[in-house]
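S.K.: The following block contains a protein sequence and its predicted model.
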Amino acid sequence: MDAMRLIGATRHALAQAGSVQDVVAEAWQVHALAEAIGGHLAVNGPAAARAEARGLCEAGCRARGALHHPALHHPAVRNGGMRAVQLTEVRDVRRVLLALGELLGDAGIALVGIASNTEEEALYWQCVESIDAADESRDRVHGILRHLERPLEVWEHGGAA
């Protein structure tokens, strides 16, 4: 499945998440998608952006690892599995990265809401770690975008770097 469709499905599911368990499960899905897109670009993306793409993959993996909550036994994860495993292509890399950056921001905001309102200390710290990893993922997304824009800049300036 194309990355934009997966991002759209995940954005919709995150927006519809009504409970703490739903939000945590969907944040986990967002991080899994960042990991999958990073992995895809590390193998298939432009050579100049592959290191940043590997970093995105690693940050997504760390973020998923930070969320050890009963929500991960949620039916959306158990029955539907990881949406990210359905990733087969990234047609428009720039568009996908921009959408992924927004989705990571949305997940971070949702987790801030949970962390701010929970009395469960373990959940609070898991959310904080996941928010940090989402921020790192967004930084990696921006790094990949910078690498993608470099050839355009060189071309626009008549070859001067």
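M.R.: Received the coordinates, thanks. Residues are numbered from 1 along each chain as shown.
S.K.: Every contact and neighbour count from this point should use C-alpha atoms.
M.R.: OK.
S.K.: Once you drop chain neighbours, what's closest to the residue positioned nearest the centre of the chain?
M.R.: Among the residues of the chain, the smallest C-alpha distance to the mean C-alpha position (Cα atoms, centre = their mean) belongs to Ala34, namely 3.1 Å. Residue nearest to Ala34 in three dimensions, not counting chain neighbours: Gly60, with 5.3 Å by Cα to Cα, 6 or more residues apart in numbering.
S.K.: Okay, one more to line up with it:
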Amino acid sequence: MDAVRLIVTSRHALAASGGAPQTLTEVWQAQALAQAIGSRLAVSGPPELRGEALGLTELAGRGCGVLDTPALDPGALRAAQLTDLVDAHETLLSLGGLLGEVGMALVGIASAADDEATYWQCMEAIDAADESRDRVREMLRKLAAREEALPEKEAGQGRWGPTLR
């Protein structure tokens, strides 16, 4: 499944989650998806993104690692459903939005936490999501710089295909 579709599915699931356990499961799913996207970009993405993508993979993995691993059916792991990453720019824009929502959801859980362990778990996951989002922003910046550097011979080609004149 395409990365953007999986991100949209994750955003909807996070928004619809009720209660801390379900929300933490969706946060874990989002971090696992970010890890898979980072891995895909590190291996086969634009060369300018590979270092940042590797960093995203590590940070998102840390985000998963600080949370309790949810008991999911094998087919329910969204990251395992990633088969396509058609548009790196669109994927990164969507992923940045998802990671922002993850941070907000974690703030809500942390502020309502009854125990110190959950609070600190959320704080570490917020930090990982925030740093992951910073990597996504840097990759978007690098994509924009790459686009600006396109040779003049491609001036008739816009980002979305041939320019109509």
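M.R.: All right, it came through fine. This is a predicted model, so every value here is computed, not measured.
S.K.: How alike are these chains, TM-score-wise?
M.R.: Counting by TM-score structural alignment, normalised by the length of the first structure, the TM-score of this superposition works out to 0.89. Behind it: 153 aligned residues with a Cα RMSD of 1.7 Å.
S.K.: from the middle of its chain, how far away would the helix or strand hosting the residue nearest to the centre of the first structure be?
M.R.: Element membership of Ala34 of the first structure [criterion: DSSP states H and E] is helix 20-44. The chain centroid and the centroid of helix 20-44 of the first structure are separated by 5 Å, computed with Cα atoms, centre = their mean, to the nearest Å.
S.K.: For the next helix or strand after it, list every residue counted as buried.
M.R.: Using DSSP H and E, the next helix or strand after helix 20-44 of the first structure towards the C-terminus is helix 50-66. Within helix 50-66 of the first structure, the residues scored as buried using 16 or more other Cα atoms under 10 Å are 50-64, 66.
S.K.: Equivalent analysis for stretch 98-108 of the second structure, please.
M.R.: Of the residues in stretch 98-108 of the second structure, Leu98, Leu99, Gly100, Glu101, Val102, Gly103, Ala105, Leu106, Val107 count as buried by neighbour count, 16+ other Cα under 10 Å.
S.K.: equivalent range in the first structure for that stretch?
M.R.: Aligning stretch 98-108 of the second structure against the first structure (TM-score structural alignment) gives residues 103-113.
S.K.: and the matching stretch, how far from the second structure on average?
M.R.: Mean deviation of stretch 103-113 of the first structure relative to the second structure after superposition (mean Cα distance after the TM-score superposition for the first structure): 0.4 Å.
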